[in-house]
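Novice: Model the following, please.
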Amino acid sequence: MSGKITYCGHEFREFVPQKTCAYISQHDLHFGEMTVRETLDFSGRCLGVGTRYQLLTELSRREREAGIKPDPEIDAFMKSIAISGQETSLVTDYVLKILGLDICADILVGDVMRRGVSGGQKKRLTTGEMLVGPATALFMDEISTGLDSSTTFQICKFMRQLVHISDVTMIISLLQPAPETFELFDDIILLSEGHIVYQGPRENVLEFFEYMGFQCPERKGVADFLQEVTSKKDQEQYWNRRDQPYSYVSVDDFSSGFKSFHTGQELASEIRTPYDKSKTHPAALVTQKYGISNWELFKACLDREWLLMKRNSFVYVFKTVQITIMSLITMTVYLRTEMHVGTVQDGQKFYGALFFSLINVMFNGMAELAFTVMRLPVFYKQRDFLFYPPWAFALPAWLLKIPLSLIESGIWIVLTYYTVGFAPAASRFFRQLLAYFCVNQMALSLFRFLGAVGRTEVVSNSVGTFTLLIVFTLGGFIIAKDDIPPWMTWAYYISPMMYGQTAIVMNEFLDERWGAPNTDTRIDAKTVGEVLLKSRGFFTEPYWFWICIVALLGFSLLFNLFYIIALMYLNPLGDSKATVVEEGKDKQKRNSRGTEDSLVELSNRSSNGPKRGMVLPFQPLSLAFQSVNYYVDMPAEMKAQGIEGDRLQLLRDVGGAFRPGILTALVGVSGAGKTTLMDVLAGRKTGGYVEGSISISGYTKNQSTFARVSGYCEQNDIHSPHVTVYESLIYSAWLRLSADIDTKTREMFVEEVMELVELKPLRNSIVGLPGVDGLSTEQRKRLTIAVELVANPSIIFMDEPTSGLDARAAAIVMRTVRNTVDTGRTVVCTIHQPSIDIFESFDELLLMKRGGQVIYAGSLGHHSQKLVEYFEAVEGVPKIKDGYNPATWMLDVTTPSMESQLSLDFAQLFANSSLYRLNLSLTFPVSP
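Specialist: Here you go, the predicted model:
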């Protein structure tokens, strides 16, 4: 990296940039076991209050000098947000309200294995996690992914107010911003191929491109135009100098042109003038690495670790039950039997029993490896943002497991010690307990360290299993010390298992009941117990027991130290860049007409157009549903807030019909129930309570058969990373197509699907890992669609197929979706913040409001005319402005605040409308 970066004239070495500014990642990394409020509280607690206390002190001084008496409520708020180290803060409530997260504040965040908040709410939580801190420079990376256009607009509007009122510096990167959202920004930075094409006031950006010979057409979002005008594939359609022949204007040409443009000249002049450091307020740049003291950081991490342990209590209870069951099984082996003692042959049986016990205690700590790997992504994010030092994360994980080690070791000893018939003296019993406790602590520490080194589940499990093999082999039981080659003796002494094995066998065989005289002259030992120990190379001096205990505790300390070092210096595996896959010349020729043309083609296709034939036939099916309600058990967190009732209703009397050859958009604000409705219709809800009727072409839906005729494209593109595109599809086809389809037909069908979704140029490309290598985001999305299509479904559900994509990539995916519809299939898509072109490429719309109620279901019409006419007919609803995105407008005019202002319920209004009755007439023919 080269160049120079300064903040207020100061270089990075003069302050702590991670605390001065905040980076909001596009990746939503949170602990799924914590609620939204708990996540924000922890973030605010660790980040501290920054300069708020100093500013409050200065404000109070000036108020006293001016004789001003502050408003009591404002004064109380200012003082509360200036106190650091608090477990909860008013800032959290403030951010929850601003980001619209107050409705889910006490709901678990959730993850891939735990139900939680919606994807849009999780994205807002990622933003709020940094907003609760004191940073005055904010860098936000694709914060709108997964959010509806109305919510994105409201958040950006708040950000604009924050910038102007609090004098905050803020940079936001957005994908497919709606025109009204784009209008909120003061300055625009347009990047292409690593070059700055434009940087300056938003008002001058179109002037610059007109200066370069390009013009943005009507009903085209400026942001979409800016993304496409620098692309070789899409540029020509915007050429405005009709008197001159078009020639491609490269990014370098744009960059050079900007330098000669008046905005570029003003920027260059500003950069040449050094910033006067004396104008910088002393509190503007943070020089302390962490926001609160080390003790407060430790307490915050300790409280969170205890909370996570309580939320994962099932795992710890299961581990305890597991070792209890193993103890009981071990008891039954020795029940009503007597283990004879006194001879060498008897001692061999005790050796086996002791080794078996040691293995169980050791293996019971292996769950710590999975826990560590699972928590690392969140740790890496918070470590890099200087939430806390690595030791503050590691120590609570160690200290809070000590009681669990004692409990698990105690259960094993209590249930098996006297049943097996070990040395009966009480001192021997407690020594054995101490030894097993130390072994368990050592195992937990070892697995934590291996998890931090491996960093992924596959690598960590491989390394962990290999390590167990080594320490068991060199523990002194499987291979005696005297049988180990001399050049490997050092490995014997550094094996933690050797010290655990030595401690427990010495505790047993140095008991007086093994004190019979030795009759074997080949071994220099006085008693049978010493013979048993020396025969396998163990020590016989009693003090070695305590040396082994100290060694085990030392290993625990050492592994925890290594764990902290690994957390401190190791980063996530893999590069932070994706490999761009070249799609070939044929694909370039196919796309040369431009994204605009392809979208116009999409919007102009009628549902009655020609259908594409394929080698495998399918039966077009309609899906009708009436009075669908969905409930879940009331979360305990919401009950604790005083909310009554045993069930929480997520869908309310939802009805509609999806038909073959019709592309339907399922739209609503984040948390409206779009994905929930799709999950219910697709039969993917494994919990909760579903009411209502769902029919397929007039027949009552049967889930076992419906699963064979439907496909579901999830929002997350999950694929095997080490196979090619073709291998992914052929594998899915082998598993999901009927067994009576021959191999040749199956392969022909896969080829047709690849052609349909435009993946043929990528057939031999490795899928790879997201954000690391392999396919791009847009290519992964098309692969997700293809994996479902090779099952030859009649009905396909797609959850946010364009989220996380820019305008060009979204257009390519939507072309794939339209190709799928043109085969005669029934396709339903949930969609967030679509551009005007993408929104109007849909045939019909099902619009939902928060609370799971339908407020519009019907055709969009040309240029969304029917949708606009319906809502503009409602008295009091503001008319849509010229150039305004209909998708954003309809969400803006149907908000709860608008309902309150107009004193109406849009759901009730729709239920009483002629459009609703028309929908019923469409639904009944396909219902029983």
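Novice: contacts and neighbour counts: CA atoms only from here.
Specialist: Will do.
Novice: for the strand or helix carrying L395, packing partners?
Specialist: According to DSSP states H and E, L395 maps onto helix 390-399. Under the contact criterion of 3 or more C-alpha pairs under 8 Å, 6 or more residues apart in numbering; DSSP states H and E, helix 390-399 touches helix 294-311, helix 543-569.
Novice: any chance of those in TSV, plus distance to C713?
Specialist: Below are these laid out as TSV (distance: least, C-alpha to C-alpha, whole Å):
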stretch	distance to C713
helix 294-311	31
helix 543-569	36
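Novice: right, and these - which one's nearest A425?
Specialist: For the helices and strands packed on helix 390-399, distance to A425 was read as C-alpha to C-alpha. The smallest value, 16.1 Å, belongs to helix 543-569.
Novice: Can you mark which positions in that closest one are buried?
Specialist: Within helix 543-569, the residues scored as buried using 16 or more other C-alpha atoms under 10 Å are 544-545, 548-549, 551-553, 555-568.
Novice: show me where the stretch 1-150 of the chain has strands.
Specialist: For the stretch 1-150 of the chain, the strands defined by DSSP state E, counting those that start in this stretch occupy 6-7, 10-11, 21-24, 137-141.
Novice: Now do stretch 587-600: distance from first to last residue.
Specialist: Length of stretch 587-600, first residue to last, C-alpha to C-alpha, to the nearest Å: 19 Å.
Novice: Tell me the gap between it and the middle of its chain.
Specialist: Here stretch 587-600 is found 33 Å from its chain centre; the criterion is C-alpha atoms, centre = their mean, to the nearest Å.
Novice: one more, for comparison:
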Amino acid sequence: MDPAGEIQKVASMRRGDSGSMWRRGDDVFSRSSREEDDEEALRWAALERLPTHDRVRRAIVPLGLGGDEAAAAAAKGVVDVDVLSLGPRERRALLERLVRVADEDNERFLLKLKERVDRVGIDMPTIEVRFQNLDAEAEVRVGSSGLPTVINSIVNTLEVTQSASSPVYSARRRFCLRNIEKSRLILIGARLIVLVQEAANALHILPSSKRTMPVLHDVSGIIKPCRMTLLLGPPGSGKTTLLLALAGRLDKDLKVKGKVTYNGHEMTEFVPERTAAYISQHDLHIGEMTVRETLAFSARCQGVGSRFDMLTELSRREKAANIKPDADIDAFMKASIYASAMGGQEANVVTDYILKILGLEICADTMVGDEMLRGISGGQRKRVTTGKTGSHFQRNKVLIKELSQPAPGSSDLHFPSKYSQSSFTQCMACLWKQNLSYWRNPPYNTVRFFFTTIIALLLGTIFWDLGGKVKTSQDLFNAMGSMYSAVLFIGVMNCTSVQPVVAVERTVFYRERAAGMYSAFPYAFGQVVIELPYALVQAILYGVIVYSMIGFEWTAAKFFWYLFFGYFTLLYFTFYGMMAVGLTPNYHIASIVSSAFYAIWNLFSGFIIPRPKVPIWWRWYCYICPVAWTLYGLVVSQFGDNATPMDDGTLVMHFVEDYFDFKHSWLGWVAAIVVAFGVLFASLFGFAIMKFNFQKR
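Specialist: Sure, this is the predicted structure:
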């Protein structure tokens, strides 16, 4: 055979070998792909055999989910996992598979979610809002009477007093009336002044300072479901008032006429806060929390609503119809709904999803910040506000469904609460938020501990070793002076330092309560409970330093009583500062009111003048002065059982009882009274938070 033929033969043989090699390779890849498909099918079959409750908590995800790219590429096959066990890296990897680029992939992802729900015939509820002949009027002061001058403030206060004395008023004003009845002379004088002013206005001798201003006039319209409606208008035209009216959040002082209905149901038939969310133009957040934590807290308060029931029904219908869902979509829905409903964890895949679509991933772990704390930018803060409230509508779709399709002959809708979560869940969420806020607030806690240490060292050096040397009455007065100084210095410091912190927290609380995230009690609970460990550290820090330097008697009982009274004294001073903020519009007024009581408590504490020496007509106040009971407990616990004779032969315990009227047998009652003051101030703080709202807009 010629060389050309040999070459052609060899080439033909090589092509044959090469073709067979590629066919073997295709067979290998095909066999590998079939094995992977078979493995996935077996896992889905095993998942379908589980009970519904177990099936909705397990998902099929790729091997190596959450690892680096090399590990993910090398890993083949799928694995059955519990959605509660997905960590942050796995959640982000799952979200990356679904929405890699938010602007491009989010719509496709949402369409997949809708397609899955539509395939099994689950109808998502919709709602239509109608408003007819809506009017809103407000009584406002015009001219110079609206300026914040001293005279105008007095006149306005007197007018409020007059209105509070009328027979039919709101609960808040009836509460004011019960307090005012204690001072009938002031009430009568106020009524006379206001009556004279009203008579002068009626006779046109003096012009009236109030005018009725229309905010909305005969406004009607419809907001269709599944549409975005744009509301336009010049400043002051009533856009915000209209939105507040539609969300059921209008101020009680406005006179409102007309009708607003949700699917034909008026506002009185349901709780609008659980259906509509009003996103304020003011960005109010806790500056010490990160963006991720802020959104996670909002998710914990709002819950999942009826989405868990929807997921369960979806799983049942897919099993009955033998429909295999998309694995990534299934994992996302289970991780977002079941994990949120069962775990109450700090963050979940929904939080990561909101961060991604709002472009907040870059600052997810950055503190939000405020006027005094550097944080995220203004635009990012605005998006955080949207993210906190934007998922509000999802939390009670059962309500929307009931409004859409009421059963024939059904009674009026009834909801035990306007909040999605139970009181316990709200309390735990608020406590978690307060813990983060306090832990990241060094200007408050670190400075407080620092000055406590400085004051302890200062008092310890001034009253060095005076606690165990009680030879004369002056020695006893010196030891009591150390107790008195500590109570006033550190107590007042706690009271004044907590007020601006609570004032900021209260402003955020007003907005979040209006959004239906949590009620007043969980907020007050978190604010009160979070102070307990910090006050304990402060009391131990001060007590150990001062007790050893002053040289009080080293017995376990006496040292315990010293720490006990120090701890609960710091608590009731702190709670008193919180109560003052709760009862006043801002912490500036609260500090002024508190300062007046500091002086009164100082005067009636029993140190400047002992209780038996106080005139009988003022002695009653000694029994309601908390500082007096603290000094009572400190003195009687250290010296009330001291049988050491002084230079004049009088026993220390007898001098304490005769001069101060402090009895050692009352030690238990005194301790209970000091604790009661803390409970009283904390309760009044909670009551003020529930009943008063000083937010203007």
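Novice: how deep is A284 of the first structure tucked in, by neighbour count?
Specialist: Applying other C-alpha atoms under 10 Å, we find 15 other residues in the vicinity of A284 of the first structure.
Novice: Looking at the second structure, name the residue matched to T372 of the first structure.
Specialist: Using TM-score structural alignment, the partner of T372 of the first structure in the second structure is V502.
Novice: and that match, how many neighbours does it have?
Specialist: By other C-alpha under 10 Å, 20 other residues sit near V502 of the second structure.
Novice: Show me which residues of the helix holding L395 of the first structure are buried.
Specialist: P390, W391, A392, F393, A394, L395, P396, A397, W398.
Novice: Stretch 262-274 of the first structure too?
Specialist: For stretch 262-274 of the first structure, a neighbour-count test (16+ other C-alpha under 10 Å) marks T263, G264 as buried.
Novice: What's the end-to-end length of stretch 536-543 of the first structure?
Specialist: End-to-end span of stretch 536-543 of the first structure (C-alpha to C-alpha): 18 Å.
Novice: Identify all contacting residues around that stretch.
Specialist: If you take C-alpha atoms under 8 Å, 6 or more residues apart in numbering as the criterion, stretch 536-543 of the first structure is touched by G476, F477, A480, K481, D482, T502, M506, L510, E530, L533, K534.
Novice: Buried ones in it, by neighbour count?
Specialist: Quick answer for stretch 536-543 of the first structure (16+ other C-alpha under 10 Å): R536, G537, F538, F539, T540.
Novice: swap in stretch 906-923 of the first structure?
Specialist: Judged by neighbour count (16+ other C-alpha under 10 Å), stretch 906-923 of the first structure contains these buried residues: F906, A907, F910, L915, Y916, L920, L922, T923.
Novice: Please apply the same query to stretch 612-624 of the second structure.
Specialist: For stretch 612-624 of the second structure, a neighbour-count test (16+ other C-alpha under 10 Å) marks Y621, C622 as buried.
Novice: Specify, as a residue range, where the longest helix anywhere in the second structure falls in the first structure.
Specialist: Taking DSSP state H as the criterion, the second structure has its longest helix at helix 3-48. In the comparison with the first structure, helix 3-48 of the second structure aligns to no range at all (TM-score structural alignment).
Novice: try stretch 198-208 of the second structure
Specialist: Alignment of stretch 198-208 of the second structure against the first structure: no match, by TM-score structural alignment.
Novice: List of residues touching stretch 459-473 of the second structure?
Specialist: With contact meaning C-alpha under 8 Å, 6+ apart, stretch 459-473 of the second structure is reached by 475-476, 478-479, 482, 485-486, 545-546, 549-553, 645-648, 652.
Novice: rerun that using 6 Å as the cut-off
Specialist: For stretch 459-473 of the second structure, contacts defined as C-alpha atoms under 6 Å, 6 or more residues apart in numbering pick out L476, A479, V546, M549, I550, G551, F552, M646, D647.
Novice: Closest to Y419 of the second structure out of those residues?
Specialist: Nearest to Y419 of the second structure among the contacts of stretch 459-473 of the second structure is V546, at 47.8 Å by C-alpha to C-alpha.
Novice: and the end-to-end length of stretch 687-695 of the second structure?
Specialist: Using C-alpha to C-alpha, one end of stretch 687-695 of the second structure lies 16 Å from the other.
Novice: how far does that stretch sit from the chain's center?
Specialist: On C-alpha atoms, centre = their mean, the centre of stretch 687-695 of the second structure falls 15 Å from the chain's centre.
Novice: One more: stretch 650-664 of the first structure?
Specialist: Centroid separation for stretch 650-664 of the first structure versus its chain: 29 Å, with C-alpha atoms, centre = their mean.
Novice: Just the strands from the stretch 601-750 of the first structure, written as ranges.
Specialist: Under the criterion DSSP E, counting those that start in this stretch, the stretch 601-750 of the first structure contains strands at 623-633, 647-658, 663-668, 689-696, 699-700, 710-713.
Novice: Give me whichever of the ones you listed is most buried.
Specialist: Comparing these by mean neighbour count (mean count of other C-alpha atoms under 10 Å), strand 663-668 ranks first with a mean of 26.
Novice: what's the matching range in the second structure for that strand?
Specialist: Aligned by TM-score structural alignment, strand 663-668 of the first structure falls on no residue of the second structure.
Novice: Quick check: chain neighbours aside, which residue is closest to the counterpart of L667 of the second structure in the first structure?
Specialist: Mapped onto the first structure by TM-score structural alignment, L667 of the second structure lines up with F545. Among residues not flanking F545 of the first structure along the chain, A503 sits closest, at 4.9 Å (C-alpha to C-alpha, 6 or more residues apart in numbering).
Novice: my guess is the one you found meets I547, correct?
Specialist: No. With contact defined as C-alpha atoms under 6 Å, A503 of the first structure does not reach I547; the gap is 8.6 Å.
Novice: what's next to stretch 289-306 of the second structure, contact-wise?
Specialist: With C-alpha under 6 Å, 6+ apart, stretch 289-306 of the second structure has contacts from 346-347, 364-368, 388, 395-398, 420, 426, 517.
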